[in-house]
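1. what would the 3D arrangement of this be:
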Amino acid sequence: EERENIIDRDFSTKSINQKWATDITYIHTLRDGWLYLSSILDLHTKKIISWDLSLNMTNELVLKTLNRAIIKYKPSNL
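-> Purely as a prediction, here's the structure:
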């Protein structure tokens, strides 16, 4: 299901928890092969607020990272 692009490339913010950005980074290791780092960046503070590492790149990895951020930071705009 495609979602509406509500940010529309406007990354400016006036407060913390106003806008978050997500990313998955591929990390190659000698022991485990590819690992996947899911992270969430608060666009106001420019800090990583949640992350998780997995052997598999799945929707569950991203949702776990997002759920951790929501529980920890309790954004009011949800």
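2. C-alpha from now on. contacts and neighbour counts both.
-> Will do.
3. all helices of the chain, in order?
-> Here the chain has its helices, by DSSP state H, at 59-73.
4. you'd agree I27 is up against S38?
-> No. If you go by CA atoms under 8 Å, I27 and S38 don't touch, sitting 10.9 Å apart.
5. so the two - more neighbours on which side?
-> S38 (23 against 13; other CA atoms under 10 Å).
6. ok, that one - contacts?
-> With contact set as CA atoms under 8 Å, 6 or more residues apart in numbering, S38 has these partners: 22-25, 51-53, 61-62, 65.
7. I have a second one here; can you model it like the first so I can compare?
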Amino acid sequence: MAHIREQFSLSLGSYGRPRMTMELREVGLDVGERRVGRLMKINGIKPVRTRKHKVTTDSLHRLGIAANWLDGDFAADAPNRKWAGDITYI
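-> Reported below is the predicted structural model:
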């Protein structure tokens, strides 16, 4: 546990189970990821997420919504009767 606490403080609290295991192996300890994870969990050592979640979808846009011509009925009585998709870019 002393090695885990030391490496955790050196990483500024960002190392989780995989990186912590790699660091401990580089120091010369023969440990597995499950054991390191279990010891971290028992002792309340949790990594701090350093990156924020970036929202990429704008659900409140002011663009128009295309009409639903098929209304979920995709069965056609003959070939080439029903097409789905936007081809306005051509």
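8. let me see the TM-score of these two.
-> Taking TM-score structural alignment, normalised by the length of structure 1 as the basis, the two superposed chains have a TM-score of 0.26; 27 aligned residues with a CA RMSD of 2.7 Å.
9. hmm, back to that, would you mind listing which of the contacts of S38 of structure 1 are buried?
-> Among the contacts of S38 of structure 1, those buried by neighbour count (16 or more other CA atoms under 10 Å) are 24, 51-53, 61-62, 65.
10. with adjacent residues omitted, what lies nearest to E33 of structure 2?
-> T21 (5.7 Å; CA to CA, 6 or more residues apart in numbering).
11. reformat the contacts of S38 of structure 1 as JSON lines; add distance to K72 of structure 1.
-> Shown next, in JSON lines, are the contacts of S38 of structure 1 (distance: CA to CA, whole Å):
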{"residue": "T22", "distance to K72 of structure 1": "16"}
{"residue": "D23", "distance to K72 of structure 1": "19"}
{"residue": "I24", "distance to K72 of structure 1": "20"}
{"residue": "T25", "distance to K72 of structure 1": "22"}
{"residue": "W51", "distance to K72 of structure 1": "12"}
{"residue": "D52", "distance to K72 of structure 1": "14"}
{"residue": "L53", "distance to K72 of structure 1": "18"}
{"residue": "L61", "distance to K72 of structure 1": "17"}
{"residue": "V62", "distance to K72 of structure 1": "16"}
{"residue": "T65", "distance to K72 of structure 1": "11"}
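12. quick check, nearest of those residues to Y73 of structure 1?
-> T65 (12.3 Å; CA to CA).
13. is it correct that the closest one is in contact with S50?
-> Yes. Judged on CA under 8 Å, T65 of structure 1 makes contact with S50 at a distance of 5.9 Å.
14. residues shared between the contacts of those two?
-> By CA under 8 Å, 6+ apart, T65 of structure 1 and S50 have these common neighbours: 39-40.
15. which SSE is immediately downstream of the helix or strand that the residue nearest to E33 of structure 2 is a member of?
-> Element membership for T21 of structure 2, per DSSP states H and E: helix 17-27. Next helix or strand after helix 17-27 of structure 2 toward the C-terminus (DSSP H and E): helix 33-42.
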